[in-house]
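Enquirer: A predicted structure for the sequence below; I have some questions about it.
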Amino acid sequence: MSLYRCVDSRDDDPITLMVDRVSAEATAPPPTGDWRADLTEAAYRIRQVTLRHPWLARHALNAEDFGPGTLAMTESTLALLDGHGLDTGDMPHAWRTLLAFVQGHAFAEARRHEARQRRADESETGAPGPSFLDKAAESGEYPLSTRALREAPRPTDPRDAFDRRLGHVLDGLAQAFFERDRR
């Protein structure tokens, strides 16, 4: 109960307050007029914040939970979309698509880092046994998953993977929102 000494009332959820506080760190820079470059910069900021605070990706807020930090981050990112032909109904969809991708990717990146560290720690204390994926691959029941997960080229730099996948998301946003009137 001592945690509630840090908030104004018991109605204030500490997790919501933490999300709001950390969200302020991901405020986007002012728009340059190049929506793709602007969203890329916003994505990198969100990625860095999520890598520093991986728990953040598990706590999506509803608009009624927004505080000043979350609202400032949202406003700054919507400003990057404004003036590019999106209506006010499309802007939150484009924004949430980008946010969901970035937070999900960064959360997975943080989890992979933790798993590598755990395996390194286990190898110091003894040889780890075969993983579930190893056992599943040996069973032959999951040939596509085994090939995709084992044979696909892996980027050595997590940023390379992020860049490639962010490009796919931005291409999708371009087609769905920015280029639709030009067809």
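Expert: Now that the structure is in, tell me what you want to look at.

Enquirer: from here on, contacts and neighbour counts on C-alpha atoms
Expert: Will do.

Enquirer: now stretch 85-96: buried residues?
Expert: Residues 91, 92, 94, 95 are the ones in stretch 85-96 that count as buried (16 or more other Cα atoms under 10 Å).

Enquirer: same question, stretch 39-56
Expert: Buried residues in stretch 39-56, counting neighbours by 16+ other Cα under 10 Å, are found at 39-40, 42-51, 54, 56.

Enquirer: do the same with stretch 172-181
Expert: For stretch 172-181, burial by neighbour count (16+ other Cα under 10 Å) applies to 173, 177, 178.

Enquirer: how near is the last one to residue 86?
Expert: In other words, residue 178. 7 Å (Cα to Cα, to the nearest Å).

Enquirer: check which helices and strands the helix or strand containing residue 166 sits against.
Expert: Taking DSSP states H and E as the definition, one finds residue 166 inside helix 158-173. For helix 158-173, the elements it packs on are helix 90-125, judged by 3 or more Cα pairs under 8 Å, 6 or more residues apart in numbering; DSSP states H and E.

Enquirer: chain center to the helix it packs on, what's the gap?
Expert: The chain centroid and the centroid of helix 90-125 are separated by 7 Å under Cα atoms, centre = their mean, to the nearest Å.

Enquirer: circling back to that earlier point, and the two most separated of the buried residues of stretch 39-56?
Expert: 39 and 54 (20.7 Å; Cα to Cα).

Enquirer: gap between the residue lying closest to residue 32 once chain neighbours are set aside and residue 111?
Expert: The shortest distance from residue 32 to any residue other than its chain neighbours is 6.7 Å, reached at residue 38 (Cα to Cα, 6 or more residues apart in numbering). Relative to residue 111, residue 38 is positioned 27 Å away (Cα to Cα).

Enquirer: cool, residue 102 as well?
Expert: Taking Cα to Cα, one finds residue 102 at 14 Å from residue 111.

Enquirer: check it against this one:
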Amino acid sequence: MTVWDRPEPPTRPTPLDRERIVAAAIALADEGGLEAVSLRKVAARLDAGPMRLYGYISTKEELFDLMVDEVHAEILPEERPGDWREALRGHAHRTRRATLRHEWLADLLGGRLTLGPNALAVSETMLSALDGLADVDTVMRAVATVSAYTTGAIRREIADLRSERATGLSKLDWQRAHGPHVSRMLATGRFPALAKAMHEGAEVDAETSFSTGLEWVLDAVATKLAPLPG
């Protein structure tokens, strides 16, 4: 039985429910990452005994599932998308914005299908936007392809942000610090393609890079979609 199927315990003198537990856990994760979340710390924030929480949540993994599903409420579109491309594009951008608000989400994106009601509603929105454009397997592959790009790009962006905080160096500061080494390596002539990319390539911000890559992926998906016969 999943955490969503299991009923909550009866009300007790100290008010407690899964909604309050999840809100406290998200606040802790927003402040200190997933490593800051434990049932003991959540209970302390709620001024409740740790054993009280086990009536609502059996494991920390269940708590993470509930946290992810709660953030999926932020990813749900407010209006029905106009077409499949708008649906997948909107989902990608909303997922990125939600992860920038809740960096810990980057560590939990991907993997097994999230079964919470908000996550299922997000999946339904994307799949329904592609309904009738191709066979089911192609539709599933299209959604998976865009999701894989989205997850990978977001994780890379979050990794860069964490690296900046850990080292105290911005991307530009890091490039300056390592510039002499890179220049010596490129001067050997062993890396001509890399040298050309570094000398001639344009520097773009994270949002522009994400948007450009996403449009390329959507263009590729479009070549695989065609209305089903009859």
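Expert: Perfect, I can see it now. As the structure is a computational prediction, the values presented were derived from the model and not from experiment.

Enquirer: which parts of the helix holding residue 166 of structure 1 are buried?
Expert: For helix 158-173 of structure 1, burial by neighbour count (16+ other Cα under 10 Å) applies to 162, 166, 169, 170, 173.

Enquirer: same question for stretch 148-160 of structure 2.
Expert: For stretch 148-160 of structure 2, the neighbour count (16+ other Cα under 10 Å) marks 149, 150, 151, 153, 154, 155, 157, 158 as buried.

Enquirer: turn those residues into TSV, columns for distance to residue 51 of structure 2.
Expert: What follows is those, written out as TSV (distance: Cα to Cα, whole Å):
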residue	distance to residue 51 of structure 2
149	40
150	38
151	35
153	39
154	36
155	34
157	38
158	34
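
Enquirer: which of the residues you listed lies closest to residue 199 of structure 2?
Expert: residue 157 (22.5 Å).

Enquirer: tell me the one of the buried residues of stretch 39-56 of structure 1 nearest residue 76 of structure 1?
Expert: Set against residue 76 of structure 1, the nearest of those by Cα to Cα is residue 42 (9.1 Å).

Enquirer: find the nearest non-adjacent residue to the closest one, please.
Expert: Excluding its sequence neighbours, the residue lying closest to residue 42 of structure 1 (Cα to Cα, 6+ apart) is residue 28, at 5.1 Å.

Enquirer: quick one: contacts for that neighbour?
Expert: Shown in contact with residue 28 of structure 1 (Cα atoms under 8 Å, 6 or more residues apart in numbering): 41, 42, 45, 73, 76, 77.

Enquirer: try residue 87 of structure 2
Expert: Residues near residue 87 of structure 2 by Cα under 8 Å, 6+ apart: 81, 125, 126, 129.

Enquirer: counterpart of the third one in structure 1?
Expert: This points to residue 126 of structure 2. Alignment note (TM-score structural alignment): residue 126 of structure 2 maps to residue 77 of structure 1.

Enquirer: using the three-state scheme, assign its match.
Expert: Secondary structure assignment for residue 77 of structure 1 (DSSP: H, G, I helix; E, B strand; the rest coil): helix.

Enquirer: where's the nearest residue to it once chain neighbours are set aside relative to residue 91 of structure 1, distance?
Expert: Spatially, and ignoring its direct neighbours in sequence, residue 77 of structure 1 is nearest to residue 28 (5.7 Å; Cα to Cα, 6+ apart). Distance, residue 28 of structure 1 to residue 91 of structure 1, by Cα to Cα: 15 Å.

Enquirer: count residues in the vicinity of the counterpart of residue 35 of structure 1 in structure 2, would you?
Expert: Aligned by TM-score structural alignment, residue 35 of structure 1 pairs with residue 84 of structure 2. When neighbours are counted by other Cα atoms under 10 Å, residue 84 of structure 2 registers 20.

Enquirer: can you pull the contacts of the residue nearest to residue 84 of structure 2 when sequence neighbours are not counted?
Expert: Distance criterion Cα to Cα, 6+ apart; nearest residue to residue 84 of structure 2, sequence neighbours excluded, is residue 129 at 4.6 Å. The contact partners of residue 129 of structure 2, by Cα under 8 Å, 6+ apart, come to 81, 83, 84, 87.

Enquirer: by how much does the helix or strand hosting residue 129 of structure 2 deviate from structure 1 on average?
Expert: Element membership of residue 129 of structure 2, judged by DSSP H and E, is helix 117-130. Overlaying structure 1 shows helix 117-130 of structure 2 at a mean distance of 1.5 Å from the equivalent residues (mean Cα distance after the TM-score superposition for structure 1).

Enquirer: trace residue 163 of structure 1 over to structure 2, please.
Expert: Under the alignment defined by TM-score structural alignment, residue 163 of structure 1 corresponds to residue 211 in structure 2.

Enquirer: if anything else comes up later, I'll come back, but that's it for now.
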